[in-house]
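Trainee: Let me see the structure of the following:
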Amino acid sequence: MSAEAVIREVAAKARAASYELAVAPRSVKDAALHAMADALLDRADEVLAANAADVARAEASGSPANIVDRLTLTQERLDGIATALRDLAALPDPVGDVVRGSTLANGLELRQVRVPFGVVGMIYEARPNVTVDAAGICLKSGNAALLRGSSNIAASNVAIVAVLRDAVVSVGLPADVIQVVPGEGHDSVKALMRARGLADVLIPRGGAGLIRSVVEESTVPVIETGVGNVHVYVDKAADLDKALAIVINSKTQRTSVCNSAESLLVHADIAEEFLPKVIPALQERGVQIHGDEAFQAYDLVEPVTDEDYAAEFLELKISAAVVPSLDAAVQHIRRWSSGHTEAIVTDDLGAARRFTAAVDSAAVMVNASTRFTDGGEFGFGAEIGISTQKLHARGPMGLPEMTSTKYIVTGEGHVR
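Mentor: Reported below is the predicted structural model:
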């Protein structure tokens, strides 16, 4: 059977299962989420064993440390994943929410309500936690999930999805609301991207190449998640101790994720005082700084290039520059940013307002670490991704972003 035929068969099963899930009450969906969390912990040994095999293969093949970190599961991370599922169960069910409603002049009652997409396809790299997050968010929002992870987490995904499918069956839902998309080659990915009419939306999550490929080649509608070329700007009115803590946390708290800072901009008026603090603090934590001439005046700072300014490093590297003004910082960000997250550190309310208005990114932080751009931190529960596009969803995508709407019109024999 061709890859296309296999994928269409899987997608057809997801479509059939989605009809049952769409009418399931919240109590059943929440019970499924709790069952999924319990099952992941009860069967942790088999999940962690499968993941260990993936990690060993990645290390043997020379995968970078940030990739190995992304695909690694530990008992602690598994505990966190299970907690996220339970937190998701506690959140309101978006399905059926009335977005707006009115009684028209002719007496018709009009309601716009949230409804599931139907079948959501996820195409993603590494990060087996995404398998669980996506399955959970899709289930809570009434969507069947088709999960196509990268080949380096194939064993983990098979083990995780087997656990999740058993869990949803235990509460009376069809197993096919959660499926691994079979195949490890590009043919299966391409077939999923062409399954228009069976898959309702695709969400790519990974590097720039993956996202570009899905956006450009898919005939199924795509919600684009973006890479994180994230900036921190330290304004002339910044509290420098506060700024130092924010820069360090934004860059080093976890480097392999998309909300980690990749570029540092410092206002010229405070550079002479701030650079001697921030440069050694970053270097003590192993960060390699690629800086402009002002930064290069200090030891062990490498010259910065346009490639550095454009890079999502996902490791202990950062580009850095001194800028003459807030507007210059904004211009730099407009040129190099991927539209994910930017931060300003300042005690000047006017500067903060100008920055937040002028910077066109999905999230803008004022006196806070860029690491807060996250569905869990925003109180959305586990996120399915961070959208950097402007249509349908932008920023961390939680439950409401995984729904569409329809109009329900009620009359009493009205005719036009």
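Trainee: from here on, contacts and neighbour counts on C-alpha atoms
Mentor: Noted.
Trainee: Report the buried residues of the longest helix along the chain.
Mentor: Longest helix of the chain, by residue count under DSSP state H: helix 3-22. Of the residues in helix 3-22, 3-4, 6-8, 10-19, 21-22 count as buried by neighbour count, 16 or more other C-alpha atoms under 10 Å.
Trainee: quick one: it to chain centroid distance?
Mentor: What separates the centre of helix 3-22 from the centre of its chain is 24 Å, taken as C-alpha atoms, centre = their mean, to the nearest Å.
Trainee: Could you do stretch 358-369 as well?
Mentor: Offset of stretch 358-369 from its chain centre (C-alpha atoms, centre = their mean): 17 Å.
Trainee: want to put them side by side, so please do this one too:
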Amino acid sequence: MSDNEHDTDGQVTEAQRAALRLANVDEADRNAALRSIADAIHEHEEEVLAANAEDVTEAEAMLERGEYTQALVDRLKLDASKLDDIAGMVESVAEQDDPLGATLSARELDEGLELYRVAVPIGVIATVFESRPDALVQIAALALKSGNAVILKGGSEANESNRTLYRIIREATDGSFETLPAGWAQLIEAHEEVDRLLELDDKVDLVMPRGSSEFVSYIQDNTQIPVLGHTEGVCHVYVDEEADLSMAEDVAFDAKVQYPAVCNAVETLLVNESVASEFLPGLVERYEAAGVELRGDAATREIVDIGEATEADWRTEYGDLELSIKLVSDVYDAIEHVNANGSKHTESILTENAETAEAFMTGIDAASVFHNASTRFADGYRYGLGAEVGISTGKIHARGPVGLEGLTTYKYYLEGDGHLVATYAGEDALPFTHRDLDTDWTPGRRAGE
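Mentor: The predicted structure follows:
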């Protein structure tokens, strides 16, 4: 066994032990630990920014050599404002309702025999993510709040930032709270450690990769651990013939330009051909003034002077100030294009016709579908989830921005009073009542009755 295998096994084992204890840490202690993390991020601001500057300097050198993209460098950068946002996000997670212990359903099987379905942590979660150092903090905060131990693997381009943030998180929690187990968060760095991690299906309960479809497929093909993937966002905005064109221009601009490096930025603009001549010239001028490189199909290029789009463009996540434009005949043409080329992430229709909006929103296969709103709203914090581990483009077990609820599963708790299965079998079997209850489970709730 290599040193990496040995270290990874030890880290995962430590996380597994911590998970069993963390599941029983009360909400007050978990929230106090989260607030301690937020305070520590504020206190160590200069240290974090210095580490991040090292990463950014190296990344910019890689950018000059053509090995990194500008979008990656943009996602990597931290400043004082972003650190305030990160700390605020941690505090927001602390303020969320406790996802653990909630009674999801209650049913009387017979008098004195009651079955409860109760929310519990998943256990040990592993995440592999790319250049954004804030992802490490978001994921750790959500794991702690939801009672899960977490294995964190960031991209090598953010090593210094991730190490510093991880150390701050561990120092803020380990030994500071009597009930909080040390080792609930672990950091791994080498590719060999990831490969070893993927073999530990007896200790890791869920893997959540964030990256390209190829990367997520690699993870899925090389592990027996359940995988909840966050893949690229090939997002669309469709401007309908009955859109408020002034509003549509603002939304389409925001969806691309407000922050183009993220997965919920629009990559393809679909425009109804009946309004294209009126709508496109002004928007194209505005895009070009903002530095957006534009490509279009033949019909679009008859109206505006932009580059030629290829078939590959319709399936490309640019993650930068680039956008493709295509004209469509109606909402059903738009739906067909999105379902054929999108990544099931986030799509938006701009229209004042409620029936057309309904057709688009019900006809699109995506985790989030919006009406008259920018795709940039697809975000765990903006959804009121506190933060997100990622945005799941699959359908099982969580979809869209994955917050606290997506990091829980459930157990069945049965409360009885000496009940026997034999009572309900054979010729003299008693019937079950199977009556829904409006009662929350509490430990040993029938013991004193």
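Trainee: And the TM-score between them?
Mentor: TM-score for the superposed chains, counting by TM-score structural alignment, normalised by the length of structure 1: 0.97, backed by 414 aligned residues with a C-alpha RMSD of 1.1 Å.
Trainee: Assign residue 148 of structure 1 to helix, strand or coil.
Mentor: Assigned by DSSP: H, G, I helix; E, B strand; the rest coil, the conformation of residue 148 of structure 1 is strand.
Trainee: Let me see the ranges of the strands in the stretch 1-150 of structure 2.
Mentor: For the stretch 1-150 of structure 2, the strands defined by DSSP state E, counting those that start in this stretch occupy 103-110, 113-121, 124-128, 149-153.
Trainee: Of the ones you listed, which is nearest residue 293 of structure 2?
Mentor: Shortest distance between residue 293 of structure 2 and the strands of the stretch 1-150 of structure 2, using C-alpha to C-alpha, is found for strand 124-128: 30.9 Å.
Trainee: how far off helix 3-22 does the closest one point, in degrees?
Mentor: Calculated by axes from the mean of the first three to the mean of the last three C-alpha atoms, to 10 degrees, strand 124-128 of structure 2 forms an angle of 130 degrees with helix 3-22.
Trainee: packing partners for strand 124-128 of structure 2?
Mentor: In this structure, strand 124-128 of structure 2 makes packing contacts with helix 3-22, strand 149-153, strand 206-209, judged by 3 or more C-alpha pairs under 8 Å, 6 or more residues apart in numbering; DSSP states H and E.
Trainee: Give me the mean distance between the longest one and structure 1.
Mentor: This points to helix 3-22 of structure 2. In the superposition with structure 1, the average deviation recorded for helix 3-22 of structure 2 is 1.3 Å (mean C-alpha distance after the TM-score superposition for structure 1).
Trainee: likewise stretch 245-256 of structure 2?
Mentor: After superposition onto structure 1, stretch 245-256 of structure 2 sits on average 0.4 Å from its aligned residues (mean C-alpha distance after the TM-score superposition for structure 1).
Trainee: And the contacts of that stretch?
Mentor: Stretch 245-256 of structure 2 is contacted from outside by 237, 239, 264-267, 269, 279, 283, 286-287, 321, 323, 350, 372-376, using C-alpha atoms under 8 Å, 6 or more residues apart in numbering.
Trainee: Drop anything exposed from those.
Mentor: 237, 239, 264-267, 269, 279, 283, 287, 321, 323, 350, 372-376.
Trainee: Give me the aligned partner of residue 109 of structure 1 over in structure 2.
Mentor: Using TM-score structural alignment, the equivalent of residue 109 of structure 1 in structure 2 is residue 114.
Trainee: For that match, the count of nearby residues, please.
Mentor: Using other C-alpha atoms under 10 Å, residue 114 of structure 2 has 22 other residues around it.
Trainee: Quick check, it in contact with residue 414.
Mentor: Yes: taking contacts as C-alpha atoms under 8 Å, residue 114 of structure 2 lies within contact range of residue 414: 5.7 Å.
Trainee: which residues does the residue most central in space within structure 2 contact?
Mentor: Ranked by distance to the mean C-alpha position of structure 2 (C-alpha atoms, centre = their mean), the top residue is residue 390 at 1.6 Å. The contact partners of residue 390 of structure 2, by C-alpha under 8 Å, 6+ apart, come to 208, 210, 230, 400-402.
Trainee: Ok, residue 275 of structure 1 next?
Mentor: Residue 275 of structure 1 makes contact with residue 295 under the criterion C-alpha under 8 Å, 6+ apart.
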